[in-house]
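Chemist: Sequence and predicted model, in that order:
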Amino acid sequence: MRAFIFPGQGSQAVGMGKALAEASPAARAVFEEVDEALGQKLSALMAEGPQEELTLTTNAQPAIMANAIATLRASGIDLAAKADFVAGHSLGEYSALCGAGAFDLATTARLLKLRGQAMQEAVPVGEGAMAALLGADLALAQAIADAAAEGEVCTVANDNDPSQVVISGHRGAVERALGIAKEKGAKRAVLLPVSAPFHCPLMQPAADRMAQALGDVAIAAPAVPVYANVTAAPVSDPAEIRRLLVEQVTGMVRWRESVAAMAAAGVTHFVELGGKVLGPMVKRIAPDVTVTSVITMDDIDALVGEI
């Protein structure tokens, strides 16, 4: 069995998609459609930078999605025929839903643009923070977050793999967690260079905006079951997809559990489209599976030949 997975924030880089667009008319059409849907030359920003502007969450979210879908379209692979499941990390869940036909491309781009804006505006710059706890599992990370909160928000945002968990919340609480993490035995604790505290209760204003936006768009049943971030379980019902995407804004990304559940369901091959961040996580969660990261045209050709 095979699962196609889609990366989240942090996968952006200046130059992304440029070679794909030059080599593949299908990829180029994706970037052109996204540019038109957003009314901005996002493809030029992706190709040429500057990095600081590309990294802004309102640009990074649709850019990472566009790159992943361009990679998929350049391959010509039909997910309904070749995938048993799809999943994506945070914003990557939208890419997965687009790839599986639940959203059309233009709708996905507009939703992610809004999601990026809403998440950025939910908390004033400087009031929130996120930190990666390395060498910490979920239980230890939760204990660290609880100890650091002291009446403020501090909670687990991403359960990425058995040795990497991300916490999110008020800046003061997250900074306290850095010291507590060392005391409680985490190998390292590092602040992340993000502009807002994603996937925590402080994102509720963004969740409210996404609830309104998602209520106004059509969602089709995906051609392939999608493992949802907040349940680590497959979902196909459009109403449930809508509800879970709203919950995802404030909820924990249960990536470790999602990958483990797909492996337990029989997935032996994970294909990451448009990035190479998720692959190492997958191998730490399920060491016996095969992981293929697909970024270049050579990668695409190799994958098509293989499946």
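Modeler: Here it is on my side, so go on.
Chemist: can we go C-alpha only for contacts and neighbour counts from here?
Modeler: Noted.
Chemist: Specify the local secondary structure of residue 103.
Modeler: coil (DSSP: H, G, I helix; E, B strand; the rest coil).
Chemist: Tell me how far it lies from residue 238.
Modeler: Distance, residue 103 to residue 238, using Cα to Cα, to the nearest Å: 10 Å.
Chemist: overlap in contacts of those two?
Modeler: 219-220 (Cα atoms under 8 Å, 6 or more residues apart in numbering).
Chemist: between those two, which one's more packed in?
Modeler: residue 103 (22 against 15; other Cα atoms under 10 Å).
Chemist: put this beside the first:
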Amino acid sequence: MGVECARRDAAARLLFEEASSILNFDLFNLLLKGPQEKLNETQIAQPALLTASVALFTSWKRAHNVEIDCCAGLSLGEYSALCCSGVLSFAAAVELTAKRGALMQQAAAANPGEMYAILGLSQQQTEAVCAAAAAAARSSSRKEGGVYCGVANYLCPGNYAVSVSRSAAAALQQAAAAAAAKRCVRLQVSGAFHSPLMAPAAAGLAAAIAAADFQTPQTPVLLNVDAQIHTNPQVIKQKLIQQWQQSMELLGRLGMEESFEFGPGGILSKLNSKINPHVRTVRVE
């Protein structure tokens, strides 16, 4: 996760060192040696992913004479996009993602939950599966409150991320199977993100964002919450507190011919190839 980039590029390595200084632990060493369980903690994973993606972007941009028309990121990746577009300084982005991760970790401890990728169903079918799972879990526990299951991310047609209370996770898997989903795969995250179960984190994150210095972007930013391109730093700040498929569809309509994904995994490249099959997508890792 950015390790090879830092090894071959001194400037990228400096970003890891700056992040380590802010976080008060050796981020590069943790990425290199683990343990993986530590990296899976969202309070660690979020600033780590941000640092890796920004390092990859800055290293690649120095090596290529390419003009960037727009920056976008999915979920945590929006913070990387804001940094790469000049809205946030790298230090501010590290601080915000570390705060975001810590708040979400606390919310996950208070409201245990999980996330799943459901493949092969339509949006309406996936939403129906979530409703059925929540109803089944409430019925079995005989409780109206405390159970949640809903779509967290509309990634691309036939691929949706679902957040669910831990008590309803088994019901979700059963409902997905009953609906003939191709797959229902648990994601390796430490909570039910992008859901009401994260509500305890909202106030603290809003305060941290409000206090951060947002600059006018050097490159326009496309935000997930409304799938619109923004250049006003105050509007970006407001929107950040509040979906991916709609964002990519907009870029396709605006004539996007080539996209670049910075960071590990290549998931967004696969999603974009389904949303915009005519667009050339390049992975940089």
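Modeler: Noted; the coordinates are in hand. These numbers come from a predicted model, not from an experiment.
Chemist: Need the TM-score between these chains.
Modeler: With the length set by TM-score structural alignment, normalised by the length of structure 2, the two chains reach a TM-score of 0.90; 274 aligned residues with a Cα RMSD of 1.9 Å.
Chemist: so which strand or helix has the residue with the shortest distance to the centre of structure 2?
Modeler: Centroid-nearest residue in structure 2, with Cα atoms, centre = their mean: residue 75, separated by 2.8 Å. Take DSSP states H and E as the rule and residue 75 of structure 2 turns out to sit in neither a helix nor a strand.
Chemist: Tell me which residues touch it, please.
Modeler: residue 224.
Chemist: Distance of it relative to residue 52 of structure 2?
Modeler: Taken as Cα to Cα, the span from residue 75 of structure 2 to residue 52 of structure 2 is 15 Å.
Chemist: again with residue 46 of structure 2
Modeler: 10 Å.
Chemist: rewinding a little: identify the residue of structure 1 aligned to the residue nearest to the centre of structure 2.
Modeler: Correspondence of residue 75 of structure 2 to structure 1, assessed by TM-score structural alignment: residue 90.
Chemist: what number of residues lie near the aligned partner of residue 46 of structure 1 in structure 2?
Modeler: In structure 2, the residue matched to residue 46 of structure 1 (TM-score structural alignment) is residue 31. Using other Cα under 10 Å, residue 31 of structure 2 has 18 neighbouring residues.
Chemist: Then residue 73 of structure 2?
Modeler: Residue 73 of structure 2 has 21 neighbouring residues, counting by other Cα under 10 Å.
Chemist: what's the counterpart of residue 213 of structure 2 in structure 1?
Modeler: Checking TM-score structural alignment: residue 213 of structure 2 goes with residue 218.
Chemist: surely its match meets residue 106?
Modeler: No - contact between residue 218 of structure 1 and residue 106 fails when scored by Cα atoms under 8 Å: they sit 12.0 Å apart.
Chemist: ok, now which ones touch residue 73 of structure 1?
Modeler: Residue 73 of structure 1 neighbours (Cα under 8 Å, 6+ apart): 26-27, 30.
Chemist: can we see that at 7 Å?
Modeler: 26-27 (Cα atoms under 7 Å, 6 or more residues apart in numbering).
Chemist: Check residue 38 of structure 1 too.
Modeler: Contacts of residue 38 of structure 1 by Cα under 7 Å, 6+ apart are 109-110.
Chemist: and what of residue 181 of structure 1?
Modeler: Contacts of residue 181 of structure 1 by Cα under 7 Å, 6+ apart are 144, 189.
Chemist: Pretty sure it sits in a helix.
Modeler: Yes - using three-state DSSP, the assignment for residue 181 of structure 1 is a helix.
Chemist: That one maps to what in structure 2?
Modeler: With TM-score structural alignment as the criterion, residue 181 of structure 1 matches residue 176.
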